[in-house]
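Student: just a sequence and a predicted model for now, questions to come.
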Amino acid sequence: MNKTKTITSLEELDKILKSETAVLLYFNTISCNVGESLEPKVKNLIDVNFPKINFYNIDLNFSPKIAAKYNAFVEPTILIFFDGKETIRKSRNISIYELHKTIDRLYQLIFE
């Protein structure tokens, strides 16, 4: 299981999106119980089923510029990028099953 990486600046995020094929951004705050309980489930889903997607955490309290640029004001929000383009966006009430189905379709197209 990979350690969760945290992004704190737009410059860092821009570099990641330019250099990595598949990126999941998990927007959350430590005060959001839903986000806190969902994060390990999403992380496990990615680690087990989609190992080529890199998981990054963004705390909305510490990275308001990133939240503003990507319109991620609701917690939790998940953005998935393939080849630097936002491809999947899920917010608030997120079903792991639905997320799995949505990612799987695109993941197969890109990596299989």
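Tutor: Nice, thanks for sending it over. Residues are numbered from 1 along each chain as shown.

Student: every contact and neighbour count from this point should use C-alpha atoms.
Tutor: Will do.

Student: surely residue 35 is in contact with residue 74?
Tutor: No: at 10.1 Å, residue 35 and residue 74 do not qualify as touching, with contact defined as Cα atoms under 8 Å.

Student: hold the first one in mind and look at this next one:
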Amino acid sequence: MEKFDDLITSNIPVLVDFYAEWCGPCKMMKPILEDVKAMKGEKVRVVKVDVDKHQELAAYYQIQSVPTLMIFKDGKQLWRQSGVLQAKELSELLAQYE
């Protein structure tokens, strides 16, 4: 399994979804993220991080609420927002970093 740091140092945008199994809005994000991946194909990578299983990572990024979405490229955090976003919004956001 790739380490998180290796994942986010990609030269394509990496959309990270910090989520929890018990979180209702997080469950709503699953099909939205699948839509984004279908729209963007190889232009973007989508990574899900369970905050309960990866507490150190969640603490490092100061995740206060789930879902929290982040976009990374070349190891840098470029964008962050908590809450549910629609696929169209995410797709447009990602286009800025392609």
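Tutor: Received, thanks. In this text the structure is predicted, and so the values were computed from the model without any measurement.

Student: on that earlier part again, so residue 35 and residue 74 of structure 1 - more neighbours on which side?
Tutor: Neighbour totals were compared for residue 35 of structure 1 and residue 74, and residue 35 leads with 20 against 15 (other Cα atoms under 10 Å).

Student: that one maps to what in structure 2?
Tutor: In structure 2, the residue matched to residue 35 of structure 1 (TM-score structural alignment) is residue 26.

Student: excluding residues flanking it in the chain, which one is nearest its match?
Tutor: Using Cα to Cα, 6 or more residues apart in numbering and skipping residues adjacent in sequence, the residue nearest residue 26 of structure 2 is residue 67, 5.3 Å away.

Student: just to check, the one you found is in contact with residue 82?
Tutor: Yes: checked against Cα under 8 Å, the pair residue 67 of structure 2 and residue 82 is within contact range at 5.7 Å.

Student: of these two, which one has the most company?
Tutor: More crowded of residue 67 of structure 2 and residue 82, by other Cα under 10 Å: residue 67, with 27 against 15.

Student: what's the average distance of the longest helix anywhere in structure 2 to structure 1?
Tutor: When structure 2 is parsed with DSSP state H, its longest helix is helix 24-40. In the superposition against structure 1, helix 24-40 of structure 2 averages 1.6 Å from its aligned positions (mean Cα distance after the TM-score superposition for structure 1).

Student: that helix packs against which elements?
Tutor: Secondary-structure packing of helix 24-40 of structure 2 (3 or more Cα pairs under 8 Å, 6 or more residues apart in numbering; DSSP states H and E): strand 45-50, helix 87-95.

Student: of these, which approaches residue 1 of structure 2 most closely?
Tutor: Each of the helices and strands packed on helix 24-40 of structure 2 was scored for nearness to residue 1 of structure 2 using Cα to Cα, and the closest is strand 45-50 (12.3 Å).
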